[in-house]
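Q: Dropping a prediction and its sequence here:
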Amino acid sequence: MTKKQVWTLTKAFFYIITGFYLVITVVFHNLLPTSDVTFTAIRHRPKPHEDNGQCVILMHGAFSKESMLEPLANAFYKKGYWVLSANYAWNRYTTDQLSFYTSKMARTQCSNRLTHFVVQSSAVILLRHMLEHHPIPNEIGKVVMISPLIKGSELVSDFSWIPGFKKSLGLSIAEMGQDKHDLPAKFSPQFPYPTGAIMGIRSFNPLTSVILPGIDDGLISQISAVAPFYKDSITILDTYTFLPSNQDVIRQTLQFVESGSFDHVLPQKIVLPNTSNQPKGFLQSKPDGATRPSR
């Protein structure tokens, strides 16, 4: 048996195991209690003398919770921002329903404030759908995308052959594959707001990483995260799960919202051992910690 045949069989084995792993994971998440679309705004309302008159809306990705973005919420609160942290039942609503509810709550809670967005993973698709189909009257400020799912998920498309797989994902996630009929393929390649992207480059999940092309954070590949409209972008040595609570991510998110760019001068805890297959559009680090655009 040749090396190529061995690799083909090995990859096929991982595909099968990963498929079952994803099905079990999805079923487990669906068994957990879910809540309707809510915004927790009161506990993140700054004191009158600290209020800077701006609003930040945090939107978590699929199979995540509002609590994952709590460190970011606290950081913005301390800076005087009115913070809304959305909590979705991803498996119970379509993307259009979620974007409608999100838009309604944003208009109500943020009033006439300059409004920024910090979105994780699949919430990128939700935000783009909302601004296109259910726009808010607020002036939009900066947008920070963490582990951005721009082109859709390879995992959703690659395992759609499994009977009932897409159905088990829930109404909204099933729309976020990479096929031409999925939502990501319907968006314009442009996004008219100053946007910064943060991508993780560490994975502890060999089952998904063997399927995802190139560098990934365990769930999102950099290839699916690249977009032409980024004003700035950076990579952080951490996984999908822990990026939102990573202190570098929190600092860089605040930096972008306040200045429109990331901090490429102060040392970063970033290591990128192999940049040969890193897609354009993200930043890679030099050994001394300074960053430069990928070539």
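A: Looks like it arrived, so ask away. Residues are numbered from 1 along each chain as shown.
Q: Please count neighbours and contacts with C-alpha atoms only from this point.
A: OK.
Q: For the stretch 51-200 of the chain, just list every one of the strands.
A: Under the criterion DSSP state E, counting those that start in this stretch, strands of the stretch 51-200 of the chain are mapped to 54-59, 82-87, 114-120, 140-146, 195-200.
Q: tilt between the fourth one and strand 54-59?
A: Angular relation of strand 140-146 and strand 54-59 on a 0 to 180 degree scale: 30 degrees, by axes from the mean of the first three to the mean of the last three C-alpha atoms, to 10 degrees.
Q: Ok, the last one next?
A: An angle of 40 degrees separates the directions of strand 195-200 and strand 54-59 when computed by the same axes, to 10 degrees.
Q: Now do strand 195-200: which elements does it pack against?
A: strand 140-146, strand 230-236 (3 or more C-alpha pairs under 8 Å, 6 or more residues apart in numbering; DSSP states H and E).
Q: what about versus this one:
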Amino acid sequence: MSCRAISALSALAFIAAGCVTTDKEGVAMRPNLPMPTLGGKQYWTDVYVYGGWRIQQNVFTKHHRLLGPKDVRKAWGTREQCQHALELAKDRGRAVLLSDKVCILLHAFLRSKDSFKGLKKGLEAEGYEVYSVNYASSRYDLDTLAAQMRPLLERVQEDFEDVYIVTHSMGGIIARKILSQQEYPKVRRLVMIAPPNQGAVMADKLLDWWPSQYVTGPAGRQLTADEDSGARNAGIPMCEFGVIAGARGTERGWNRMIPGDDDGLVSVASTRLDGMADFVVVRAWHATIMNKPKTIHQVIVFLNSGRFDHEAEGVLALPDN
């Protein structure tokens, strides 16, 4: 039986049981056995993150759970029950903030929060609280994914004075959707790594292959290079932002099916976006670009200054296109 089936059946069994106990504060809570989880890959969406703890909602059952450090389940049930358990963890000093500035990481399509391990470590070394957020990228369209992330960003603004956002691939499109429709006063800067801002030719080619309908999901089908695609019309962020593109440094790039230089999936040209404060190209492959030391360096420099380090090792000359 697949992990997805086990997760769904287990959750349904607990909910159907309807077991409720009362904690020391008199709040009705569901019995919980602290147990390790996979952290919520694809079938859970983070609705609140605080100091290494996160409240998630299940895609299928819609119930919530609270994960502590190392993704151990600390509570489950309703959103209110999980929030209560988190507040107790705060009061007892188990959930604490280590900085007054936070960096939110939004992962790519079909990836998870764990895809940012190198970048997360680098940002933490610079004094940032880092929230690598999980969202069910294959289950909803771009508008729905953005709508799910907005409340999380609003809550994060209540906990921090300075908020920064770094994205990889489709995560950048989600950030554009969020930050172009409403101004968030505490969001200082945004860095998009390898975003398909003008759509991705490979998305068009993938959709021509009939089995792709079982893989791409609603959001994946909106990443095409068509004039009316969701990626191309996600809006311009109302904050200072920069773009890091991956490339090979040759006219043909890594992928001969993509015109011009590319990172294997997204062309350098398609990462560009009107209004960007700065733009830099590094030699990297799409799947791993976010954790390369040269990329981490560029992210940190931009978050601190609003400009990239164009003299750094690994930076490629900007193409004419």
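A: Happy to help now that I have it. Owing to the predicted nature of the structure, the values given are computational and were not obtained by experimental measurement.
Q: Superpose the two chains and report the TM-score.
A: Once superposed, the chains reach a TM-score of 0.71 (TM-score structural alignment, normalised by the length of the first structure), with 238 aligned residues with a C-alpha RMSD of 2.9 Å.
Q: before we move on, the earlier item: columns mean neighbour count and distance to residue 259 of the first structure on top of the strands of the stretch 51-200 of the first structure, output as a markdown table?
A: Formatted as a markdown table, the strands of the stretch 51-200 of the first structure follow (neighbours: other C-alpha atoms under 10 Å; distance: least, C-alpha to C-alpha, whole Å):
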| stretch | mean neighbour count | distance to residue 259 of the first structure |
| --- | --- | --- |
| strand 54-59 | 24 | 14 |
| strand 82-87 | 25 | 18 |
| strand 114-120 | 24 | 12 |
| strand 140-146 | 23 | 9 |
| strand 195-200 | 26 | 11 |
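Q: can you tell me which helix in the second structure is longest?
A: As assigned by DSSP state H, the longest helix anywhere in the second structure is helix 142-159.
Q: which helices and strands sit right next to that helix?
A: Helices and strands touching helix 142-159 of the second structure, by 3+ C-alpha pairs under 8 Å, 6+ apart, are strand 44-50, helix 170-181.
Q: Please tell me how far the first one is from the chain's geometric centre.
A: It stands for strand 44-50 of the second structure. Remark: strand 44-50 of the second structure is offset 11 Å from the chain centroid, using C-alpha atoms, centre = their mean, to the nearest Å.
Q: neighbouring contacts of it?
A: Outside strand 44-50 of the second structure, the residues within contact range by C-alpha atoms under 8 Å, 6 or more residues apart in numbering are 54-59, 95-97, 131, 133-136, 148-149, 151-152, 155-156.
Q: and the helices and strands packed on strand 195-200 of the first structure as TSV, adding distance to residue 181 of the first structure?
A: As requested, these are arranged in TSV below (distance: least, C-alpha to C-alpha, whole Å):
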stretch	distance to residue 181 of the first structure
strand 140-146	23
strand 230-236	25
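Q: Tell me, how many residues neighbour the aligned partner of residue 156 of the first structure in the second structure?
A: Correspondence of residue 156 of the first structure to the second structure, assessed by TM-score structural alignment: residue 203. Here the count is done by other C-alpha atoms under 10 Å, and residue 203 of the second structure has 20 residues near it.
Q: Please list all residues in contact with the residue lying closest to residue 203 of the second structure once chain neighbours are set aside.
A: The shortest distance from residue 203 of the second structure to any non-neighbouring residue, by C-alpha to C-alpha, 6 or more residues apart in numbering, is to residue 224 (5.1 Å). With contact set as C-alpha under 8 Å, 6+ apart, residue 224 of the second structure has these partners: 199, 200, 201, 202, 203, 204, 230, 231.
Q: For residue 79 of the second structure, state which of these is nearest.
A: Nearest to residue 79 of the second structure among the contacts of residue 224 of the second structure: residue 230, at 30.5 Å, using C-alpha to C-alpha.
Q: Please pull up the equivalent of the closest one in the first structure.
A: Under TM-score structural alignment, residue 230 of the second structure pairs with residue 183 in the first structure.
Q: same question, residue 105 of the second structure
A: Counting by TM-score structural alignment, residue 105 of the second structure lines up with residue 58 in the first structure.
Q: try residue 242 of the second structure
A: In the first structure, residue 242 of the second structure lines up with residue 196, judged by TM-score structural alignment.
Q: Pretty sure its match sits against residue 233.
A: Yes - between residue 196 of the first structure and residue 233 there is a contact under C-alpha atoms under 8 Å: 5.4 Å.
Q: So for the two, which residues contact both of them?
A: Common neighbours of residue 196 of the first structure and residue 233, using C-alpha under 8 Å, 6+ apart, are residue 262.
Q: which residues does the counterpart of residue 213 of the first structure in the second structure contact?
A: If you follow residue 213 of the first structure across to the second structure using TM-score structural alignment, you land on residue 259. Shown in contact with residue 259 of the second structure (C-alpha under 8 Å, 6+ apart): 252, 267.
Q: Many thanks, I have nothing further to ask.
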